[in-house]
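**Student:** I'll drop the sequence and a predicted model, then ask my questions.
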Amino acid sequence: MIETLKVKGMTCGHCVSSIEGALKQNGVTAKADLASGSVKVDYDATKISREKIRTIIEDQGYDVV
């Protein structure tokens, strides 16, 4: 499943790397876009839920809106 999530609080390249890395560890392919404040995620819904993805991002210190 592919979705785009709006994320508040990304301000630099480290933010992008932090989010992408945390999601990758959980089997999610992610591409964060600093300019648009969004993260495009590609995941297997039978293995991880959208809510879990949201929690992973929020645990990194960002808000999913």
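**Tutor:** Thanks, I have it.
**Student:** rest of the way, CA atoms for contacts and neighbours
**Tutor:** Fine.
**Student:** where's the residue nearest to residue 34 when sequence neighbours are not counted relative to residue 35, distance?
**Tutor:** Excluding the flanking residues, the one nearest residue 34 by C-alpha to C-alpha, 6 or more residues apart in numbering is residue 10, at 6.3 Å. Here residue 10 is placed at a distance of 9 Å from residue 35 (C-alpha to C-alpha, to the nearest Å).
**Student:** then this one, side by side with the first:
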Amino acid sequence: MSCGHCEKSVSAEVAALPGVTEVAADAKAGTVTVSASAPLSEEQLRAAVDEAGFALVGQAA
């Protein structure tokens, strides 16, 4: 991600996942922080980020 438009694209795709309650994308840091009411699989997150045109490179607990 390199700009606010990128942040919005990733945020919109991730926010559409079931149970997601909050998304905070930070282009400068290259991170997306997600809060959800139920666990999300890495596959779900990877697909959403991919749909926005980016690649998931890691996942923190």
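**Tutor:** Alright, I've got the coordinates. Note that the structure is a prediction, hence the values are computed from the model and not measured.
**Student:** May I have the TM-score of the superposed chains?
**Tutor:** Once superposed, the chains reach a TM-score of 0.74 (TM-score structural alignment, normalised by the length of structure 2), with 54 aligned residues with a C-alpha RMSD of 1.3 Å.
**Student:** May I have the secondary structure class of the residue nearest to residue 34 of structure 1?
**Tutor:** Using DSSP: H, G, I helix; E, B strand; the rest coil, the structure places residue 10 of structure 1 in coil.
**Student:** Show me what the top helix by length along structure 1 packs onto, helices and strands only.
**Tutor:** As assigned by DSSP state H, the longest helix anywhere in structure 1 is helix 13-24. Packed against helix 13-24 of structure 1 by the contact rule (3 or more C-alpha pairs under 8 Å, 6 or more residues apart in numbering; DSSP states H and E) you find strand 29-33, helix 50-59.
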